[in-house]
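Student: can't give you the sequence, but here's the structure:
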C-alpha cells in the first residue's frame, strides 16, 4: 500500500513538472533539492518530508493542497 501511494505521488509530481516544461534539474534547482532526489520522488522511491513538500509546492507555484491533490489508486478516494 505504501509503495502504491509513493508511486502515485511520484507520477503526479512528474506530470506537473512536465506540464510546466521543467526538467528534473530545473525543478531541483528551483526547489533547492538534488536532481537525484527529484528522480527518486518520481519513481516512488522517496517518502517526502513536509519541509520538502513545501519546497516543491513553491517551486511549482502551487499551494500545498494542489500538490497533494492526486489519485492514490485506492477505492475510497
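Tutor: Right, received. Where do you want to start? As the structure is a prediction and not an experimental result, all values here were calculated from the model. Numbering: from 1, shown residues only.

Student: Only C-alpha atoms from now on, for both contacts and neighbour counts.
Tutor: Noted.

Student: Give me the residue at the spatial middle of this structure.
Tutor: Centroid-nearest residue in the chain, with Cα atoms, centre = their mean: residue 13, separated by 3.4 Å.

Student: Let me see the contact set for residue 29.
Tutor: Residues near residue 29 by Cα atoms under 8 Å, 6 or more residues apart in numbering: residue 35.

Student: I'd like the distance between the closest residue to residue 11 other than its chain neighbours and residue 8.
Tutor: Nearest non-adjacent residue to residue 11, counting by Cα to Cα, 6 or more residues apart in numbering: residue 42, 5.7 Å away. Residue 42 sits at a distance of 9 Å from residue 8 (criterion: Cα to Cα, to the nearest Å).

Student: for the protein, which helix is longest?
Tutor: Criterion DSSP state H: the longest helix present in the chain is helix 2-19.

Student: Tell me the buried residues in that helix?
Tutor: Residues of helix 2-19 classed as buried by neighbour count (16 or more other Cα atoms under 10 Å): 5-14, 17.

Student: and the comparison structure, right after this:
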C-alpha cells in the first residue's frame, strides 16, 4: 500500500507514461488542466476517491494498482485501524 501522495503521483505518472499519454491529453480527458495533473504527479495535492476512479478509467487501470494494494483486505484493515 502506498505511504504518501508522492508515491501515488509517481504511480500515476508511470502508468501515464507507459500509455505514451501526455499530461495535456490526460487533463483533457479528465476535464482539467495539465498543471493540475502535474501537481497530482508531484504529490502536492490529495486526490479524492471519485477523481481517482476517473483517473483509473483514463489510464485503463484500477485504484488497487495505483495504490499498490495486492489484497482488498489490506484496505479494510487500514481503514479499521485508522491507516496504521
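Tutor: Structure received. On a predicted model such as this, the values are computed, not experimentally measured, just so you know.

Student: TM-score for the pair, please.
Tutor: The TM-score (TM-score structural alignment, normalised by the length of structure 1) is 0.76; 67 aligned residues with a Cα RMSD of 1.6 Å.

Student: how much does whichever helix or strand comes after the longest helix of structure 1 deviate in direction from helix 2-19?
Tutor: Heading C-terminal from helix 2-19 of structure 1, the first helix or strand you meet, by DSSP states H and E, is helix 24-31. For helix 24-31 of structure 1 against helix 2-19, the angle by axes from the mean of the first three to the mean of the last three Cα atoms, to 10 degrees is 90 degrees.

Student: with structure 2 superposed, average distance for helix 24-31 of structure 1?
Tutor: Taken over the aligned residues, the distance from helix 24-31 of structure 1 to structure 2 averages 0.9 Å (mean Cα distance after the TM-score superposition for structure 1).

Student: distance between that helix and the chain's centre?
Tutor: 12 Å (Cα atoms, centre = their mean, to the nearest Å).

Student: next one: stretch 66-73 of structure 2
Tutor: Taking mean C-alpha positions (Cα atoms, centre = their mean), stretch 66-73 of structure 2 and its chain are 12 Å apart.

Student: Can you give me the end-to-end span of it?
Tutor: Start-to-end span of stretch 66-73 of structure 2 (Cα to Cα) is 16 Å.

Student: Could you pull out the buried residues of that stretch?
Tutor: 66-67.

Student: do stretch 20-39 of structure 1 as well
Tutor: Within stretch 20-39 of structure 1, the residues that count as buried by 16+ other Cα under 10 Å are 24, 27-28, 31, 33, 35, 38-39.

Student: Contact partners for residue 45 of structure 2?
Tutor: Residue 45 of structure 2 is in contact with 5, 39, counting by Cα under 8 Å, 6+ apart.

Student: rerun that using 6 Å as the cut-off
Tutor: Listed by Cα atoms under 6 Å, 6 or more residues apart in numbering, the contact set of residue 45 of structure 2 is empty.
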